[in-house]
Each structure stands twice: as structure tokens, then as C-alpha cells.
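A.B. asks: Turn this into a structure:
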Amino acid sequence: MSRLLAGCRILIVEDEMLVLRGVEIALEELGCDSIHVAANVADALTLLAQNAIDAALLDVNLGGENSYSVADALVHAGIPFAFSTGYGDHGDRQDFDDRPVLRKPYVRATFTAVFEQLAQTMRLTTEVKYDPVERG
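C.D. replies: As a prediction, the model looks like this:
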């Protein structure tokens, strides 16, 4: 078992329960032990407001609504995230073109690579936010 995500708090926004369970298993295999789950935008925004989150995976299409408002909140909070979709890309928001996209069905190697990328971003962000050296 990998420890890539040990101590990381991950938000998963996914409305398909079978897909969600596969994501949870894959994250646990990467060492994640704190997974927050939402099936819709309102619940995701509530979880984001009430919990410390290190990274997120957002299904673009959530049963008729999209997850862009959650993505906007994550950008505002400086939290790295990836999109998940069964439709080819993340949609019409060009401002998210730099975000990783996981295509369904997931390929384990790609899933792991995306979370390696998010973990690297988390480490860099943490170093910037919590740099103990004061700058004069």
C-alpha cells in the first residue's frame, strides 16, 4: 500500500455511488484516511466550508448541475483539484484548462498519476502558506 496521500484530507464530489466507491478504495490504497464525500454542489460547498480540505476530485456533471461553483471555491481557497468526467473534458470553462481531468472509467495508473500531481501541488502550496522564515 502506498502512503502518497497519508494525512491528506480529500473531497470527492461524485453522484454515482459505484464510481464513488471505486474512488474511495483507490484513495485508501494511496494511504488517504480522511475522505469527505458529496453528491451535489450544495453538500460539497458545505463540506468545504466546514472542513479543512487538501485536494479534491470533482465530477463535472452531477445529475443535471455542474461542479464549477465548487471549482471556483477551491480556486479561491488555493486548494488543488482535478475534474472527473465521462464526457471527454471538463466542459466549457476555459479558465480550468490547466486542471487535470480524469476520464471515466478510470485507469488505475492515470488515477494515481493525477493524485501524485495533486500531492505535489499540496506540498508546494503548504510550503508557501506556512513558510516559517519571515520575509522582511
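A.B. asks: only C-alpha atoms for contact and neighbour calcs from this point on.
C.D. replies: OK.
A.B. asks: report the longest helix in this structure, please.
C.D. replies: helix 108-129 (DSSP state H).
A.B. asks: what helix or strand does the spatially most central residue of the chain sit in?
C.D. replies: Averaging the C-alpha coordinates of the chain gives a centre point, and the residue nearest to it by C-alpha atoms, centre = their mean is A56 (1.6 Å). Element membership of A56 [criterion: DSSP states H and E] is strand 55-59.
A.B. asks: which residue packs closest to G88, ignoring adjacent ones?
C.D. replies: The shortest distance from G88 to any non-neighbouring residue, by C-alpha to C-alpha, 6 or more residues apart in numbering, is to R103 (6.5 Å).
A.B. asks: for comparison, sequence B:
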Amino acid sequence: MPDFSGLRVLLVEDEAAVALLLEDMLEELGCEVAASVARLSKGFDAVEKGQFHLAVLDVNVNGEQVFPLARLLSERGIPFVFSTGYGAAALPADLANRPVVPKPFSISDLRRSIAAAFDEQPACGGDARASGNHLKGDVHGPPG
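C.D. replies: Got it, this is the predicted structure:
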């Protein structure tokens, strides 16, 4: 089982109860919630500030689709997972291969999705799969 201790997470979720549930699950997995935002614009602000290793993105944030933010994260090499009740079918083709945490959430689904995000995304400075450890690196890469 992967160790997520010290993993700093950006959470983009507009429903307060869902955000609290995810924050609790992330902390139970050893993660630190670096920022929890309920607006897409605040998600973009958080990306500019950095200071996180992974993002968990609700697909629909206050009526706005999160895909432009997901594409920015992808361009910057920052791993992310989607959270949605619609499943992978709701994702555009260019993002359909990204991990999805299905609603309703389970901690095991969240754990698998986080691990998959690092398996698909090279960490800063190298391929996380080649190192054998998903969770080593700098901010915007897994913690070191």
C-alpha cells in the first residue's frame, strides 16, 4: 500500500460537505490539504502559487467544468484525479485516461486513484515509475 505521508493536495470542490469528507479521507491517508477551494478561479490561483503535489478536482464546480484547470495541471506535469458521480464517460477525450474517484466516495477508491495519478504522471525530475517510489520529489512533484 502506498505511503502518502506528506503529500500536499489541492482540493477543488464546491459542495462543503463533500469537501469536508474528502479532506478527512485525505488526512486519513496521510495527506495534507494544502488548499481547499470552492471556485474554479481560486483553483487557478492555487496553481499559480504552487505548494502542492496533487490535485483532486470535482468535475463541475459551481456550474463550471474543471477541464481547463485539469489541462493546465497536465501541461505543468502536476498529477490530478477527478471526483465525479458521472464516471469517466463524463470526461472529454483528451482527459478520459485520468483517474476518477467515483461518488459516493470510499477511502479505498481515493487511495487507488491517487496511486494511479502518480503512475500515469512523471514526477518532477524523472519518471516516478522508474524510481519505484511515487512519492519522492519537490512541490508539484510528490514529496521528498
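A.B. asks: Drop the TM-score for these two in here.
C.D. replies: Overlay of the two chains. TM-score (TM-score structural alignment, normalised by the length of structure 1): 0.82; 128 aligned residues with a C-alpha RMSD of 2.3 Å.
A.B. asks: rewinding a little: against P100 of structure 1, how distant is the residue nearest to the centre of structure 1?
C.D. replies: For A56 of structure 1, the distance to P100 of structure 1 (C-alpha to C-alpha, to the nearest Å) stands at 11 Å.
A.B. asks: Identify the contacts common to these two.
C.D. replies: Taking C-alpha atoms under 8 Å, 6 or more residues apart in numbering as the contact definition, A56 of structure 1 and P100 share the neighbouring residues F81, A82.
A.B. asks: post-alignment, the helix or strand hosting K42 of structure 2 versus structure 1, mean distance?
C.D. replies: Element membership of K42 of structure 2, judged by DSSP H and E, is helix 40-49. Average distance, helix 40-49 of structure 2 versus aligned residues of structure 1 after superposition (mean C-alpha distance after the TM-score superposition for structure 1): 0.5 Å.
A.B. asks: now that helix against strand 54-58, angle please.
C.D. replies: Counting by axes from the mean of the first three to the mean of the last three C-alpha atoms, to 10 degrees, helix 40-49 of structure 2 lies at 170 degrees to strand 54-58.
A.B. asks: picking up where we left off before, right, and the residue nearest to the centre of structure 1 touches G78 too?
C.D. replies: No. A56 of structure 1 is beyond contact range of G78, at 11.3 Å (criterion: C-alpha atoms under 8 Å).
A.B. asks: Okay, strands next: where are they in structure 2?
C.D. replies: Using DSSP state E, the strands of structure 2 run over residues 8-12, 32-37, 54-58, 60-61, 64-65, 80-84, 100-102.
A.B. asks: what residues does the third one touch?
C.D. replies: Under the criterion C-alpha under 8 Å, 6+ apart, residues 7-14, 66, 70, 78-84, 140-142 lie in contact with strand 54-58 of structure 2.
A.B. asks: Mind reading off the mean deviation between it and structure 1?
C.D. replies: With mean C-alpha distance after the TM-score superposition for structure 1, strand 54-58 of structure 2 averages 0.6 Å from its match.
A.B. asks: Can you list the buried residues in stretch 16-26 of structure 2?
C.D. replies: Of all the residues in stretch 16-26 of structure 2, those buried under the rule 16 or more other C-alpha atoms under 10 Å are A19, L22, E23, D24, M25, L26.
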